[in-house]
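In: No sequence on hand, only this structure:
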């Protein structure tokens, strides 16, 4: 018996007779009955994102293209997720599977939408839908401009997870990519974009 088989056999023997208890699912899944108003949730999300050093711009739907253009004014070339409407940024090139890591690295910025955002944690979730694209495009370009509708903002993590499909690849974003060394010196752009800009598009629900 090889080392691998020996280890697996020991695990099987150790697990024999162990009762498998059901996973408890009675944790909080949504906001309390006295939940914060939708407008205050958006304010909280903005505060969290700014605290994480993201740039946040709020606009009405008819000003979305102008807001995106302002954030991308100094970036060229720009890539957009294939499902992002062209009118958001007419000069942006749509992503396609033929672009590998080296090709993606030549883009200064990427433009995507989002699936949901959690106000409590300042987290934006992308699920690889056409208007969000594959994960690589939000990790390689140095600037990520992400459009979030205010009706996509929820209060808690359980609410955020309830809007996500478990079979899809999920990317969670809380500010620009950052890490720190043992002396707690912050370094941005190590594992993803150095700069995150979020456009909060105000819908009638807020």
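Out: That came through fine. Small disclaimer: the values here were computed from a predicted structure and weren't measured. Residues are numbered from 1 along each chain as shown.
In: CA only for contacts and neighbour counts going forward, please
Out: Fine.
In: right, and residue 58 touches residue 202 too?
Out: Yes: counting by CA atoms under 8 Å, residue 58 touches residue 202, with 6.9 Å between them.
In: Could you double-check that residue 93 sits in contact with residue 83?
Out: No: applying CA under 8 Å as the test, residue 93 and residue 83 come out as separate, 11.4 Å apart.
In: so where do the helices sit in the protein?
Out: Per DSSP state H, the chain carries helices over the ranges 3-15, 38-51, 64-71, 101-104, 157-162.
In: which parts of stretch 38-58 are buried?
Out: Neighbour-count burial for stretch 38-58, counted by 16 or more other CA atoms under 10 Å, picks out 38, 41-42, 44-50, 52, 54-58.
In: All the strands of the protein, in order from the start?
Out: Ranges of strands within the chain are 55-59, 78-80, 93-94, 109-112, 116-118, 123-126, 143-149, 153-154, 171-173, 178-180, 186-188, 195-201, based on DSSP state E.
In: this is the comparison structure:
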């Protein structure tokens, strides 16, 4: 059997053979689904620690706090970066920025990329955070807003509710996500490297990513 025969056989199984009453069954039977759902056994605390460590490895700045201290922490983060304006998703919990002083800018349908680029920072929630890969996933939910408001501003502060939004692995995350939604997978600040491995950050997204792991958040 040639490589061509193998590839065409897989295509036929995926599409279903002529007259097959249930093409989906043919495909499901041909695909091995025995992969691990997660690697190893961890407590909730160990899973959150793994997330924090992998986020840091990707050069995200990680903070830990609780619900009561969250507004003060966000105030300090925005102040330390010199942010004068902050983009706010439509349903960001109002208490999160209760202590912050920058002018809040709402994302509007008519906002252009140039308008969004004038904002110094954006604060959002997330859909889920993956410990094994150090990845934050956004799905355009009300506390996250449209994808572009997290890609254009230079500084993104993302709040992750612990432990509710933290999962161990990508398969566990996929169980929670709707593939029909606009998913953005973020592992550290935007970066690229040239042939000499000179790293440049902020090329196609935020130059600075700060992740706040907050316990007891609404």
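Out: Sure thing, it's come through. The structure presented is a predicted model; accordingly, all values stated were derived computationally and were not measured.
In: just to revisit the earlier point, now for the helices of the first structure, which one comes closest to residue 142 of the first structure?
Out: helix 101-104 (10.2 Å; CA to CA).
In: tell me what that closest one is packed against?
Out: Helices and strands touching helix 101-104 of the first structure, by 3 or more CA pairs under 8 Å, 6 or more residues apart in numbering; DSSP states H and E: there are none.
In: now it: which residue numbers in the second structure?
Out: Residues 113-116 of the second structure are the counterpart of helix 101-104 of the first structure, counting by TM-score structural alignment.
In: Could you do stretch 36-46 of the first structure as well?
Out: Residue span in the second structure matched to stretch 36-46 of the first structure, by TM-score structural alignment: 42-52.
In: Please apply the same query to stretch 125-132 of the first structure.
Out: The aligned range for stretch 125-132 of the first structure is 137-144, by TM-score structural alignment.
In: Regarding that stretch, how distant is the last residue from the first?
Out: Using CA to CA, to the nearest Å, one end of stretch 137-144 of the second structure lies 10 Å from the other.
In: So what touches it?
Out: Applying CA atoms under 8 Å, 6 or more residues apart in numbering, the contact partners of stretch 137-144 of the second structure are 89-93, 124-130, 146-147, 177, 181-186.
In: Report the buried residues of it.
Out: Within stretch 137-144 of the second structure, the residues that qualify as buried are 137, 138, 139, 140, 141, 143, 144, counting by 16+ other CA under 10 Å.
In: Switch these over to a markdown table; also include distance to residue 71 of the second structure.
Out: As requested, those are arranged in a markdown table below (distance: CA to CA, whole Å):
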| residue | distance to residue 71 of the second structure |
| --- | --- |
| 137 | 22 |
| 138 | 21 |
| 139 | 24 |
| 140 | 23 |
| 141 | 21 |
| 143 | 15 |
| 144 | 17 |
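In: Of those residues, which is the nearest to residue 200 of the second structure?
Out: Nearest member of those to residue 200 of the second structure, counting by CA to CA, is residue 137, at 22.5 Å.
In: In space, what's closest to the closest one - neighbours in sequence excluded?
Out: Leaving aside its chain neighbours, residue 137 of the second structure sits nearest to residue 185 (4.6 Å; criterion: CA to CA, 6 or more residues apart in numbering).
In: likewise residue 189 of the second structure?
Out: Leaving aside its sequence neighbours, residue 189 of the second structure sits nearest to residue 209 (CA to CA, 6+ apart; 5.1 Å).
In: And residue 146 of the second structure, by the same measure?
Out: residue 140 is the one closest to residue 146 of the second structure (CA to CA, 6+ apart), at 5.2 Å.
In: how near is the closest residue to residue 139 of the second structure other than its chain neighbours to residue 8 of the second structure?
Out: What sits nearest to residue 139 of the second structure in space, not counting adjacent residues and going by CA to CA, 6+ apart, is residue 183, at 4.5 Å. Applying CA to CA, the value for residue 183 of the second structure to residue 8 of the second structure is 31 Å.
In: same thing with residue 77 of the second structure?
Out: 55 Å.
In: Between those two, point out the one with more neighbours.
Out: Neighbour count, other CA atoms under 10 Å: between residue 77 of the second structure and residue 8, residue 77 has more, with 15 against 11.
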